[in-house]
Structure formats: structure tokens, C-alpha cells
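1. Okay, predicted coordinates and the sequence, questions at the end:
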Amino acid sequence: MKSIFTKLMLTAAVIASPVLATADDHGDDLTYVLVSHAPDSDSWWNTIKNGLALAGEQMGVNVEYRNPPTGDLADMARIIEQAAASNPDGIITTLADYDVLKGPIMAAVDQGIDVIIMNSGSPAQAREVGALMYVGQPEYDAGFAAGQRAAGDGVGSFLCVNHYISSPSSTERCQGFADGLGIDLANQMIDSGQDPSEIKNRVQAYLSANPETDAVLTLGPTSADPTMLALEEIGLSGDIYFGTFDLGEEIVNGLKSGVINWGIDQQPFLQAYLPVVVLTNYDRYGVLPGNNINSGPGFVTKDGLELVEKYAGEFR
């Protein structure tokens, strides 16, 4: 017969032993669909795809990425409807145009599908459509912070190269920048389109017609890369103040060379990765963060570029 002391020691050992939770019997057959507004031509979204895939692998769930090939928002609305019809456990979606996309998103919520808004839109709009939360960078706030930074550097006028003018969130970046500078946006924003040659030509035409322009603001690699070529051809490379949203291989090179003063990192990896983690834990254990998650803005300069350069276009 075991002594009372031995029994107490065994009992204490059982109580003290950690209980390791696993995904077994906790919703290990979950599927989440991420719908973006990005056209196939926009390489910036590769980071989103990588974050989504890694989260799916680490959490042991199924993930899908869907988007309108040309970036057409009406097409995106139909894709959200199709995603909801497949009855996934959750939908992660951008809210690039509230008026166009609110209908299918709210219909998905009414159907009982959990939704998280990421990348574009706002926390307020996420609440209005019934989403669980918002994960992303408030675009106006990011533009405003960039404008304040530029104002501190002596900028008083600028050109905003908007390559996705049909998306209200893109315009919010330009408007925020103008407000941060304390000036009117007026005609300082151009619709550049997405063709690299057209972007380069339109930037050169604007700067030729407005030689007093202090700065250039681009909204991502799609507009930043051709703008760098435009500035080089007209002899302004490194001589005009240049800020950009987002990161990419050529943007990192521009930061290193001093052609670009700063890039705004909204950390797109987190915008795709975190919603999968949140949804998985919500479905498995009923836990949910109490607040929205701001993934940016963060300013990247040529100082401290080591990890950014290493993972640019992949995870940064």
C-alpha cells in the first residue's frame, strides 16, 4: 500500500503537469477565403498571398485567395458572393469601395459567415457591415502622418501619383497627405493608370508643367517603379523629395540609393496572416481580440533596411 505521502506526491505531480492543447477535435477542417481588390498585375499582393499561405499551414486550416483579374470592383463583389455561396468558415476581404462591396459582405454576415475586413476600409466601416474586426492601416491616417513628416522636411507642394484612382482608399492616401501638409489637394493628384509607360509619361508631363513641385508621392510599387524611371530621365532623381506607400524590391533599392526618402510599411504580411489566426482561434476556442489591429503605418528609411531588403516582396 502506498503511503499517504506518496499519494500526495503523485496527486501534486498530476496537478502540476501542463496540459498541452492540440487542434484535434477543435475544428481542424476549417476553410477561410481571402478576397482582395487587387488586379493580377499588382505584384505587391504577393506578400498577402505568402502571409495567407503561411498562416494556413501553421494553423492547420484551408485557405484560398481570390481576386478580380483586372481589379474591377463590381467583379470583386461577385467574387465575394461566390465565396459566400461556397459556405466557408470565414471570409477575409478588403473593403476598397464601401458602396460597391457592403451589400455582398453584409449578405455573407447574415448567412452566418464570420468576416474580417483587412487592408482597406476602416474600423468604422467594418463595424457597419457586421465584421468581427478590422486588420490594416487606416489610409487617411497614414497619408496624414506622411504629410506631417514631409511638412517638417520643408515640403509645400507635391504630386500624388494615383495608380488605382477607382479605389476610394487610394484617394484617401493623397488627401491625407495634403491635409498633413496643410494645403489643398486640388490638381496635385493625377490618375496615372497602371501601365508603366503611361505612368512614366504622365509623371514627366506633370512635372514639366509644374516645375515648382517640391515632392512626389506614389502609392505602391505599381506607381513608384515607373516614377523612379521618370525622374531619372528628366534629371530629378535624388533631387526631388520622394515618398511612397508600401515596399518592393525597386523601392528598397531607391531607399538605399537615396532616391526615395521613405516608404510607408503597412506590413501586408500581417494583414493576411493575423485574420487567419484570429478566425481559427475564434472557431476553435471562442476567443477574439477586443480591438481592431493597426498593421501600420511605419516609416522605412535606408537606415535599418537589412530585414526589409531580405524579405522585400516576399514577407515585407
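-> Yes, it's here.

2. okay, CA-based contacts and neighbour counts for the rest of this
-> Will do.

3. Surely residue 248 and residue 44 touch.
-> Yes - contact criterion CA atoms under 8 Å: residue 248 and residue 44 qualify, at 6.9 Å.

4. try this one side by side with the last:
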Amino acid sequence: MVVWPSRRSQMSIVTVAACLGLAACATTPGPTNPVQNPNQSKVAVGMVTHGQANDPFWAQAKQGAEQAASDFNVDLRYSAPPTTDPQAQAQLITDAAGQKPAAMVVTIPDPAVLAGPIKQAADAGTPVIVANVGVNQLDQVGALTFVGQDDALAGQQAGTAMGQAGVNRAVCVIHEEQNTALTDRCSGFQQQLAMTGGTVAVVHVNGSDQQGAQTAIANALTQDPAVNGVLATGIQGFSAASAAITGLNAGGRVKLGTFDVSVENPDDLTAVQNGEALFVVDQQPFLQGYDAVQVAAFQARFGQHPFRPIYTGPSLVTTDNAAKVTSLYQGLGKQEQRISVAMVTHGQGFDPFWALIRKGAEQAASDFNVDLAYASPATTNPDEQAKLIIEAGGKNPAAMVVTIPDPGVLTAPIKQASGSGLPVVVMNIGATLLDQVGAITYVGQDETLAGQEAGTAMAQAGVTHGLCIIHEEQNIALTDRCNGFQQQLSSTGGTVTVLHVNGSQLHDAQQAVASELQQDPSINGVLATGLPGFSAAGGALQSQNAFGKVKLGSFDVSTTNLTAVQNGQAQFAVDQQPFLQGYDAVQVAAFQARFGQHPFRPIYTGPSLITKANSAQVLKLYQGNAPVLVQQGGYPS
């Protein structure tokens, strides 16, 4: 049983319990104790794709997967059929699952053939990550998440670019018959071009028969002279289309665009640079392979994964950035040149949540040859954080990672940094402010959605009147959590009261919660938006002997609230996975600084709901040498 402290002992645990939340406390951390590295124990990940060994795209994806396997001590078992044969891939999936890996990564170009064996693996208890193609089949196959490109959206982006170039009649080339991703690309292209009055004809070719494919495209262009644009859905289609357009001497009249990047023969990036092609839609295969294995390894060890898919594309490569993107593909995995990344957060040094974020950031810095300059204010003072952001920007780092708990104070200095050309990644809080501050993307939790997740769990537990505790006045993330909670509970007829407390005054906060419960006996659920609120609410419920009668839930994780979940005193904890959050933020910043590329959409590391069913496995992440590990933010073990 978790025993909440008496009034006398409460103040002595402020830095251990109350400072575990999203943004509670202060000071610069001292050196952490050496702790066990989670990568010390090797895990096996089976990866089965439909990609061919002689395809440059899949060579890049495999290289990324192998790099992640090296970084995370993974026994990577990669396999692919010798031809684009879904039956052969299905057999490889069955064989891979039979080896009982800790997790699997699969592609699903043909759901009709592949869904069965993948579902069988997932049902047997193997965590499955879908990569590259198959985002719409996650529920069908029992997979956890997806890493890759939104192909319909990518097709729309291609349609926008073609329309801006004056294309009104286009051909979309599909080079692999059974691949649903290619169909989605053409569908998105067709939808977007139709919005400007354009039309699209789909041409199916055999990508492995280049001469036949070239002839088929040339015939389509000859039969319909009105065609003034060709979109290839992959490198093989680009090669055939380029040859067909050149053979007809139609390069000036017919615009050419393609999906996926090649710096080999055919070299579509050179074609963009010299004007033979308008653009390449890049889904960043190296990053795609890397992130898929990274997600699989994290899930295998700790039972956690990003809440939403990681979209590595679409990223449009044009004449403006083709030279920089070329450097990525000519030096994939090569990180000899050390770069600097500044990271300025509002998190306090003795707060274990922020210590875990910093530990993740430091591990990413090590993995990606980054000189990480981390800074945070001594107190939760937005003016002090703004000053640190200005100072960090003045040192001319290659990229910057920031948090935005107070937009009114922090927007201007961040905008000043991004306006100078510095790539800025927003982390932890500030997802809705990307355009306002000129940031490239966000890594963290969707706070409103997280509140809704908590509301769903509370409603299922029978809560009809909830109390939502905000422990830090100026933090918009906590307000968003309560708003989402309120929205979701009201959808089932429930109501929510919001209570503001001072998270640094644990005794007073507990008294405020207790008073609210006494004044309104209809309250049958309490949601803490962070660990200071959780400690105060737990103490109040204990003093009133109200555990069970009043349901308790919390945001963010400590060994204390995980134990409370295990023994039934708390219903759940909403985890945003701080170690992964810090890691991914620095990873994204480093990739952007080197190669001018980043995930197309935000990476949502949370919300991930921890209940009695999975709390024991998650506890492995935070326990280790607890309480010292969690208190000092040591590397998860």
C-alpha cells in the first residue's frame, strides 16, 4: 500500500514527490549516479519488408534500421522477398514470428495477403510496428503504431506542386501493381489536381521491366498530346518516365515529378537540380528505418511507444534544397562533423521528469555526435527562460530545442532565433504555437487529447463529477489537460471543477483539495495534472479515508504513482514518456541541422495510459535504482 506522508513529513518530500511533475521545481542538477544502461540487454527485432535488395530506397531504409540496431543494442533480423511477391513476404513474416523476437517491424503493401500472418504474430504477443505502407491497417493487424509517410497527403502535395507549375492534364505512373501506397499517392494527386480543374490518368507499368515501362509511358504521352505532367510514384517509374520524355523530346512541355530519392542511376536529385524534374517527394527512408527499429526496441523493453504515428514524410525536395538533401544521401549514417544543439527548457534540475528528459537528450547527443548545450531557469520563471533563449541563440548553435509554457513572454525570443535562420524544435509544451514562433515541428504530448484520454478512463470508472487540479498557474499545458478532461467527461453527462493550487506548497495544496472534497461531496473523481497535484490529492484522500469512493488519476510518472496504480489507490497515470521526448527532440534537431529534413508532422510521445494491466512493465523504466534513479533522473533501466 502507498502511504501518503503526514503533515510533518510532507515538506521533507517536496523535492522527491511534488517536484516530479511537468513543471514544478528548480536548480541545476548535479552529476547523476551511474546507473544501468537499458541497452545492456540485447533484444531481437524481426523486420520484414517488401523492398528489393537492388532498390536504393530500401537500401537506405535498411541502413537506417541497422544504425538504430547498433545504437539500441538490437539483434536486427532483416528479411525481404527476392521479388515483389506478397505470398513470399507473408511466409517470411510467419518465419520471423516463429523465431519469437521481442518485437517486429513489417510493411503491408498487400493487406489481403499480409494481414493474416501479421495479425497472428500480434495475437501471439509480439509487438508489431508497421513501417512505410499500411497506416490504415493498424487495427486490422493488431499493430501498435506506424512509421512512414501519409501517402494520400503526399500525393496531394505533389498535386499542389504540379498545379503551381501549370499542369492541367497529368499521368500518374504506378510501377508495382499490388502496392496500396502507390495507389494512395495517385489518388491524392488526382484529388488535388482536380481542385484546380486538372485531370489525371493512371498508367500501370512493370517497374522491373524498364523498357516495357518506358514504352507504355511514351504511348500514353503520344496518344494524349494534352498531357503536360507526369508523376512517378517511385524511383523505377521515374527512370522509365524520364527516358520516355527524353525520347519524345518533350522535356520542355511535360513536367516531371517523382516520389522517393535516388542519387544513383537514375539520379532524380540531379534531375531536380538541373531542371529535368520539378520535385522529388521524399519520405526520408533512412530516418524511417531508424525510427521504426527505435520504436520497436523501446516497446520491447518498456511496453511504451509513441501515441500517434511518426510521419517521416512527405518532404518536398525542389531546386531550393536539393543540394542539401543530396548531402544526406551521399553521406547516410556519416556524422563525423560535430554540431551544436541548444536546448532551453522550463524544467527544474531536481525534478525527475526533467532529469529524464535531459538524460534522453544527452543520449541522443551521444548517438548523433551533437554538442548539447542544456539550460533551464533556477525557478519556473518565464522571463529567466526568455533570457536563456536569447543567450543560447547568441552562441550560433546549429539548431535549438525549446519549451513554451508561457507564450506571452517566450514567443518573441524564440521567433527572433528562428527568424535568424536557426532551426527550432518545440518540445513538451507549445504544439499549437509552431507557426507563431517559426518552429519546424513539435515533439511531446497533445495535452488536450491527453486530457480527453483521462476523461474516458474516468468515465469508464463511473466518475460523474471530477476535480481537476492545476499546480502551476502560468502553464498552458495544465490548462489544456483540464480542458480536454472537461470536454470528454461532459460528453458522458459529467461535470468538472478546476482547482488551482501552488505545487511548491504541498501542505497547503493538500488542504485545498481536502477542503474542496468536503464542500462538494458529489465529487467522485480527482485528476492531477502533474505529480505535485497527485501528492496533494493522495494526501487529501488518505486523510478522508476516501480511496475507492473517489477515483484518482494523474499525469506524469513516478514510482509512487505507479505503485498506487498497481495497488488500486489510483486508476491510471498518463505518461508522456520524458526520456523518449528528450531523445527525439534532439534527434530531430540534429537531422534538420545536418540535412535540412525533419518529420512532416509532430512526434507525439504521449499520451500513453498506464493502468494496472501494464504498470508493472512501465515501472521497469522508472524503477531501476529507485528512489535514487527517479529522483536524480538516471538513464532508464
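-> Thanks, I have the structure now. Computed from a predicted model, the values in this text were never measured in an experiment.

5. just to revisit the earlier point, residues shared between the contacts of residue 248 and residue 44 of the first structure?
-> Common neighbours of residue 248 of the first structure and residue 44, using CA atoms under 8 Å, 6 or more residues apart in numbering, are 221, 313.

6. Who has more neighbours out of these two?
-> Taking neighbours as other CA atoms under 10 Å, residue 248 of the first structure and residue 44 compare with residue 248 leading, 25 against 21.

7. how about the more buried one, what's its partner in the second structure?
-> Matched to the second structure by TM-score structural alignment, residue 248 of the first structure sits across from residue 262.

8. So what's the residue count around the closest residue to that match other than its chain neighbours?
-> The shortest distance from residue 262 of the second structure to any non-neighbouring residue, by CA to CA, 6 or more residues apart in numbering, is to residue 268 (5.7 Å). Using other CA under 10 Å, residue 268 of the second structure is surrounded by 28 other residues.

9. From residue 235 of the second structure, how far out is residue 268 of the second structure?
-> As judged by CA to CA, to the nearest Å, residue 268 of the second structure and residue 235 of the second structure stand 8 Å apart.

10. Can you pull the residues that touch both of these two?
-> Common contacts of residue 268 of the second structure and residue 235 (CA under 8 Å, 6+ apart): 258, 261, 262.

11. and the second one, how far is that from residue 30 of the second structure?
-> As defined by CA to CA, residue 261 of the second structure lies at a distance of 45 Å from residue 30 of the second structure.

12. quick one: the longest helix seen in the first structure to the second structure mean distance?
-> Longest helix in the first structure, counting residues (DSSP state H): helix 268-285. Following the fit onto the second structure, the mean deviation recorded for helix 268-285 of the first structure is 1.8 Å by mean CA distance after the TM-score superposition for the first structure.

13. ok, back up a step: go ahead and confirm the residue nearest to residue 262 of the second structure touches residue 280.
-> Yes - with contact defined as CA under 8 Å, residue 268 of the second structure counts as touching residue 280 (7.2 Å).

14. what sits in contact with each of the two?
-> Common neighbours of residue 268 of the second structure and residue 280 (CA under 8 Å, 6+ apart) are 258, 261.

15. circling back to that earlier point, residue 344 of the second structure: which of the shared contacts of residue 268 and residue 235 of the second structure is nearest?
-> residue 261 (34.2 Å; CA to CA).

16. which residues does that closest one contact?
-> By CA under 8 Å, 6+ apart, the contact list for residue 261 of the second structure reads 57, 235, 267, 268, 269, 280, 281, 282.

17. Adding distance to residue 288 of the second structure and secondary structure as columns, could you present these in TSV?
-> Shown next, in TSV, are the contacts of residue 261 of the second structure (distance: CA to CA, whole Å; DSSP: H, G, I helix; E, B strand; the rest coil):
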residue	distance to residue 288 of the second structure	secondary structure
57	11	helix
235	17	helix
267	21	strand
268	20	helix
269	19	helix
280	17	strand
281	14	strand
282	11	strand
